[in-house]
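Participant: Predicted model, plus sequence, below.
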Amino acid sequence: MISLNILFIYVLVISNITGNATWARIGVTVAGGKGSGNATNQLHLPSGLVVDDDQTMVIADTWNHRIIQWKKDDTNGQVVAGGKGLGNRMDQLNYPSDVLIDKVTNSFLICDQNNRR
């Protein structure tokens, strides 16, 4: 029942957007934006991301086989997992697709897609 109420509200809000609506362009690049690559200010097919309560962004940088983190106002990210090429060692990832932060254990939960772990 709750999900139906949420769906109804969602549809109601969407139905109020007119066909000629315009959107303000106020986007800000907070990670990457320097073209595709493997430098710490670049991403290559990022897929999953999570933003912590202190505005730290953690991204599954899929084709770079790494998890990279940007703290608020950083211009370069910091590799926090993988980044040692494609592989199945404990310091390597194989197309990571998503990441979560576990605040209780102070760790990352990584979906390491092609390593199936």
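Facilitator: All right, it came through fine. Given the structure is predicted, the values throughout are model-derived calculations rather than measurements.

Participant: Going by C-alpha atoms from here, please, whenever you check contacts or count neighbours.
Facilitator: Will do.

Participant: Any idea how many residues pack against the residue nearest to Gln55 when sequence neighbours are not counted?
Facilitator: Spatially, and ignoring its direct neighbours in sequence, Gln55 is nearest to Lys72 (5.8 Å; Cα to Cα, 6 or more residues apart in numbering). When neighbours are defined as other Cα atoms under 10 Å, Lys72 has 12 of them.

Participant: Let me see the contact set for Lys72.
Facilitator: By Cα atoms under 8 Å, 6 or more residues apart in numbering, the residues touching Lys72 are 54-57.

Participant: run the last query once more with 10 Å
Facilitator: Residues in contact with Lys72 (Cα atoms under 10 Å, 6 or more residues apart in numbering) are 30-31, 54-57.

Participant: Use this one as the comparison:
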Amino acid sequence: MKWNKGAKEGIVVAGGQGEGSALAQLKYPEGLFVDTLGTLYVADTGNNRVMRWIQGDKKQGATIGKQSRSNEFHYL
């Protein structure tokens, strides 16, 4: 959720489609990071992945890292 200064309502910028594993869904997100370009990264721990949302992009997000069953991390 993004709140612009003075806004009466927030803007959904990540997730927002309930719990799950689709690109617009998160399951137990436990951490986030915003880089200098405004790109949002979310540690989606329930799905063992890192999600990325680029500021201004209309896409639902992208999986940029995923942990396998053998605890190996892939993609990044």
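Facilitator: Ah, there it is. A quick note: this is a predicted structure, and the numbers were derived from the prediction, not measured.

Participant: Drop the TM-score for these two in here.
Facilitator: The TM-score (TM-score structural alignment, normalised by the length of structure 2) is 0.76; 69 aligned residues with a Cα RMSD of 2.2 Å.

Participant: Most neighbours out of the contacts of Lys72 of structure 1, which is it?
Facilitator: Comparing those by number of neighbours (other Cα under 10 Å), Ala31 comes first, having 23 neighbours.

Participant: list the contacts for the counterpart of Asp44 of structure 2 in structure 1?
Facilitator: Asp44 of structure 2 maps onto Asp61 of structure 1 when the alignment is built from TM-score structural alignment. Contact analysis of Asp61 of structure 1 by Cα under 10 Å, 6+ apart lists 38, 42-49, 67-69, 79, 82-83, 95-99.

Participant: Then Ile64 of structure 2?
Facilitator: 41, 49-52, 74-76.

Participant: tell me the secondary structure for the aligned partner of it in structure 1?
Facilitator: Under the alignment (TM-score structural alignment), Ile64 of structure 2 maps onto Val80 of structure 1. In three-state terms, and counting by DSSP: H, G, I helix; E, B strand; the rest coil, Val80 of structure 1 is strand.

Participant: swap in Gly27 of structure 1?
Facilitator: Gly27 of structure 1 - assigned by three-state DSSP - is coil.

Participant: if we can go back for a sec, pick out the most distant pair among the contacts of Lys72 of structure 1.
Facilitator: Spatially, the most separated pair among those is Ala31 and Asp54, at 15.7 Å (Cα to Cα).
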